[in-house]
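Asks: Just to be clear, the model below is a prediction. Sequence and coordinates:
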Amino acid sequence: MSRSKNLAILIGNVGQDPEVRTVGTGGRVAQFSLATGKQWTDAQGNKQDATQWHRCVAWNQGKYTLADIVEKYVRKGEKIYVEGEIEYRQWQDKDGQTRYTTEIRVRELMLLGGKSEGGEVKQERPAKTTRPNTTERADDFPAALMDDDDSSLPF
């Protein structure tokens, strides 16, 4: 039998404050966009930048209150680590057109801190994840994963 894995790991900046709502079943869901970027030098020696936007969705499920954590702690511009599954959905809009979306269904997230608007470094906060009793902090990550050059991001 073949094994498979659907895993997305992203480190980026939140593009807008999360939208949190309650669904018909009483559950809560938080949605936010996350920007990841890359830089390279083209054949002419010019520095190039590209930003990818990812739609992230976090649910409260059972004893895990991930949507509540997102609502309380995640803000536009924050650098975060997100781990989850890639989901593809389709639905019919009110005009009968089929619509498609790709989302990251968040299972874990970690606030990584970073620069405030005034350029000073914010104090790092403990990790906020779906796992209880997790004590990881941002400084547990190698420096290569936390590039503080956010000049190419549009916020």
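Replies: On my side now, so go ahead.

Asks: C-alpha only now, for contacts and for neighbours.
Replies: Will do.

Asks: distance of residue 35 from residue 29?
Replies: According to C-alpha to C-alpha, to the nearest Å, residue 35 and residue 29 sit 20 Å apart.

Asks: Use this one as the comparison:
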Amino acid sequence: MNSISNYVQLIGNLGRDVEFRDLDNGNAMARVSMATKEVFRETGGSKRVETTWHYLIGWGKVAEMMQVFLKKGSTVVVQGKLRHQLVGEGDKKQLRTEIVVNEFRLMQ
């Protein structure tokens, strides 16, 4: 059995350009959103497309590579792990699921 217990791989399109930051501690961070689509057949035979948005985050060298190669609209394969994080303040806090990117590949 595979020893990796938190692993995700997605193929989708980037919804915006990468937001990149050099942090005060010397680390780099990159964020971007990615859409995946799933097609369903309705009872009458018509198609229904469902889009799901995912939040991607990369750190260090991965973040630097994301900044260079990833652009809005790019089709990308990403591999990483899921991370849940509370965002917002006070009563407005929400749980957000992010994919921490370990590696990615542009699709041509």
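Replies: Cool, got the structure. This is a predicted model, so every value here is computed, not measured.

Asks: what TM-score comes out when they're superposed?
Replies: Overlay of the two chains. TM-score (TM-score structural alignment, normalised by the length of the second structure): 0.89; 105 aligned residues with a C-alpha RMSD of 1.5 Å.

Asks: wait, residue 87 of the first structure sits on residue 100?
Replies: No. Checked against C-alpha atoms under 8 Å, the pair residue 87 of the first structure and residue 100 is beyond contact range at 10.6 Å.

Asks: which residues touch residue 30 of the first structure?
Replies: Neighbouring residues of residue 30 of the first structure by C-alpha atoms under 8 Å, 6 or more residues apart in numbering: 18, 19, 20, 21, 57, 58, 59, 67, 68, 70, 71.

Asks: And for residue 7 of the first structure?
Replies: 83, 84, 85, 86.

Asks: Recalculate using a threshold of 7 Å.
Replies: 84, 85, 86 (C-alpha atoms under 7 Å, 6 or more residues apart in numbering).

Asks: For those, pick the one with the most neighbours.
Replies: The most crowded member of the contacts of residue 7 of the first structure, judged by other C-alpha atoms under 10 Å, is residue 84 (20 neighbours).

Asks: Now do the same for that one: its match in the second structure.
Replies: Correspondence of residue 84 of the first structure to the second structure, assessed by TM-score structural alignment: residue 80.

Asks: how close does that match sit to residue 68 of the second structure?
Replies: Relative to residue 68 of the second structure, and taking C-alpha to C-alpha, residue 80 of the second structure is found at 19 Å.
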